[in-house]
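*Asks:* A predicted structure for the sequence below; I have some questions about it.
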Amino acid sequence: MFQSPPVADRPRMVVRSAAVLLVYVVAIALFCRSALVSGFDLGFGERGDAIIQIAILEHWRNVLAGVAAWDTSFYFHPYHATLGYNDGYLLYGLVYSGWRLIADPFHADTLNILTFKTIGFAAAYALVARSLGWGQRTGLAVALLWTVASNITLQAVHAQLQSVALQPVAMMLAIATVRAEQAGRPTRARFAAMGLALLLAAWLLTSFTWRGSRSSPLVFISPAGRW
């Protein structure tokens, strides 16, 4: 049964929550400053990349509506089974389709990126502050840097690269798998491992660009084995 925190701890929790919210707002404002200043007239991506991306995002919306085959994007019409001709944008497409209920394609595309930046911030904070146990200050510092790092900001024109926000999630699942196995909880370990496998598969169907990093397996395995 859920138990409320002691009354004496509530002010501290409020301060901690406010600190997380403040740093999050600063991080998003810095990363999205061009879109915010323009009143969302500017989005992410250069003309060529952005048009292809939105076309494929609309493809996933059509798939969910039942009017398109999952593996054939209309961008490459009249050819069939063309999803692998470009980044697949699977997870992007699911989030984008939700935003399309209230926004046009261009604004929904921008809101999709903001959603993944939010996931990245929250996951980076949870990884450092909770999974690794390095404390709130370190967690906030890492989450801020993870969100506004210059290489991520400079590559904002390639929106698919923002799916790197999923990396802290993958690391937490890898750590949870090893810890559960070491603690003699095989069922929990298997579920965490399956979650990691599903995430990586969906990530590859979203953006295959990140797969080229030779260090990617070590990024997941090293923290899991050490902590």
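*Replies:* Yes, it's here.
*Asks:* switch to C-alpha atoms for all contacts and neighbour counts from now on
*Replies:* Fine.
*Asks:* and the helices in this structure, which stretches?
*Replies:* 10-31, 33-37, 47-64, 90-99, 105-126, 136-148, 150-154, 167-182, 186-206, 216-226 (DSSP state H).
*Asks:* now these in JSON lines, with mean neighbour count?
*Replies:* What follows is the helices of the chain, written out as JSON lines (neighbours: other CA atoms under 10 Å):
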{"stretch": "helix 10-31", "mean neighbour count": "14"}
{"stretch": "helix 33-37", "mean neighbour count": "14"}
{"stretch": "helix 47-64", "mean neighbour count": "19"}
{"stretch": "helix 90-99", "mean neighbour count": "21"}
{"stretch": "helix 105-126", "mean neighbour count": "22"}
{"stretch": "helix 136-148", "mean neighbour count": "20"}
{"stretch": "helix 150-154", "mean neighbour count": "13"}
{"stretch": "helix 167-182", "mean neighbour count": "21"}
{"stretch": "helix 186-206", "mean neighbour count": "17"}
{"stretch": "helix 216-226", "mean neighbour count": "14"}
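*Asks:* here's the one I want to compare it with:
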Amino acid sequence: MDDVFAMMFWMGFLCCLPVLVIGGSVGFVVYRNTQRRAASAAIAQGLGLQPTARAKQMQWYEGRLPNGRLCAYVPIIFKRTSYNYEGQRRGSYVSAARLVLEVKREQPLHVNVFRHENWSQKRAPLDSFATAFAADNGSKLTSSQQAALLGFAQTYPSATIWLGDRAGASTDVFNAPEVMAGSTSFLLFEYQVVNPSPEEIHVKVVELSQLASLFET
């Protein structure tokens, strides 16, 4: 009799196992997304930002900082493709935080300076501005401005950094036309993180504000 009950138990368990696995996975995703939305709302509240555009399942928050500088924040999830030693392609999802600050100018910078994590690791050492960044019209920047960007990249070597003009900016930066619509130029900073704290983001915003101010003269 015990063998019969044991067999019934294991048959029931095996039948329910797929449901438990799927249910557990779905539950984890829902929980993670709920936590991420709550964390993003707390960050936005701490910076005085309001939810604005929503695009590609990403919620943008935007507003003006106490110093009058326009700021936008969005938590993002992107798919990264990698290859193992056998050449097999693998995809993984990565969480990151994207901060975009206004560079307050009457006229555009007319430069496009870019450093991306994947591109940087493969091709761009951090020993000079020329090697650390892909730049259009980078020579228009002063030596001190170039040094400031390089120093920032050296502090955050795995981050994406982008300095450019809002008009005509790639949809990779702004996937909604209303985001930072009133800005002439922008400074973007993006780094991998799952659930950043409001304090952590606040520190980044202060640093970015100081850096952005160097391109306003």
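*Replies:* Received it, and whenever you're ready, just let me know what you need. Remember, predicted model here, so these are calculated numbers, not experimental data.
*Asks:* mind checking the TM-score on these two?
*Replies:* Remark: TM-score between the superposed chains equals 0.37 [TM-score structural alignment, normalised by the length of structure 2]; 121 aligned residues with a CA RMSD of 5.0 Å.
*Asks:* from A201 of structure 1, how far off is the residue lying closest to V178 of structure 1 once chain neighbours are set aside?
*Replies:* What sits nearest to V178 of structure 1 in space, not counting adjacent residues and going by CA to CA, 6 or more residues apart in numbering, is A224, at 5.9 Å. The gap separating A224 of structure 1 from A201 of structure 1 is 19 Å, by CA to CA, to the nearest Å.
*Asks:* right, and T147 of structure 1 touches A27 too?
*Replies:* Yes - counting by CA atoms under 8 Å, T147 of structure 1 does reach A27; the two are 6.2 Å apart.
*Asks:* need the contact list for the residue nearest to Y83 of structure 2 when sequence neighbours are not counted.
*Replies:* Sequence neighbours aside, R89 is the residue nearest to Y83 of structure 2 in space, at 4.5 Å (criterion: CA to CA, 6+ apart). For R89 of structure 2, the contact set (CA atoms under 8 Å, 6 or more residues apart in numbering) comprises 81-83.
*Asks:* just the buried ones from those residues?
*Replies:* Buried by 16 or more other CA atoms under 10 Å: nothing, out of the contacts of R89 of structure 2.
*Asks:* looking at those residues, which are in strands?
*Replies:* Using DSSP state E, the members of the contacts of R89 of structure 2 that fall in strands are 81-83.
*Asks:* would you reformat the residues you listed as CSV and include distance to A135 of structure 2?
*Replies:* Shown next, in CSV, are the ones in strands among the contacts of R89 of structure 2 (distance: CA to CA, whole Å):
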residue, distance to A135 of structure 2
T81, 25
S82, 26
Y83, 28
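*Asks:* please name the nearest non-neighbouring residue to L90 of structure 1.
*Replies:* T206 (4.6 Å).
*Asks:* my guess is the one you found contacts W60. True?
*Replies:* No - taking contacts as CA under 8 Å, T206 of structure 1 lies outside contact range of W60: 11.2 Å.
*Asks:* from Q192 of structure 2, how far out is the residue nearest to Y83 of structure 2?
*Replies:* Distance from R89 of structure 2 to Q192 of structure 2, by CA to CA: 21 Å.
*Asks:* and if you look at P198 of structure 2?
*Replies:* 15 Å.
*Asks:* cool, and A135 of structure 2?
*Replies:* Applying CA to CA to A135 of structure 2 and Q192 of structure 2 gives a distance of 23 Å.
*Asks:* what's the answer for R123 of structure 2, then?
*Replies:* Distance from R123 of structure 2 to Q192 of structure 2, by CA to CA: 20 Å.
*Asks:* quick one, which of the two is more surrounded?
*Replies:* A count of neighbours by other CA atoms under 10 Å puts Q192 above the other of R123 of structure 2 and Q192, at 18 against 11.
*Asks:* would you confirm that that one contacts S95?
*Replies:* Yes - between Q192 of structure 2 and S95 there is a contact under CA under 8 Å: 5.8 Å.
*Asks:* and the closest residue to L200 of structure 1 other than its chain neighbours, what does it touch?
*Replies:* Leaving aside its chain neighbours, L200 of structure 1 sits nearest to A170 (7.6 Å; criterion: CA to CA, 6+ apart). Residues near A170 of structure 1 by CA under 8 Å, 6+ apart: 196, 199-200, 220.
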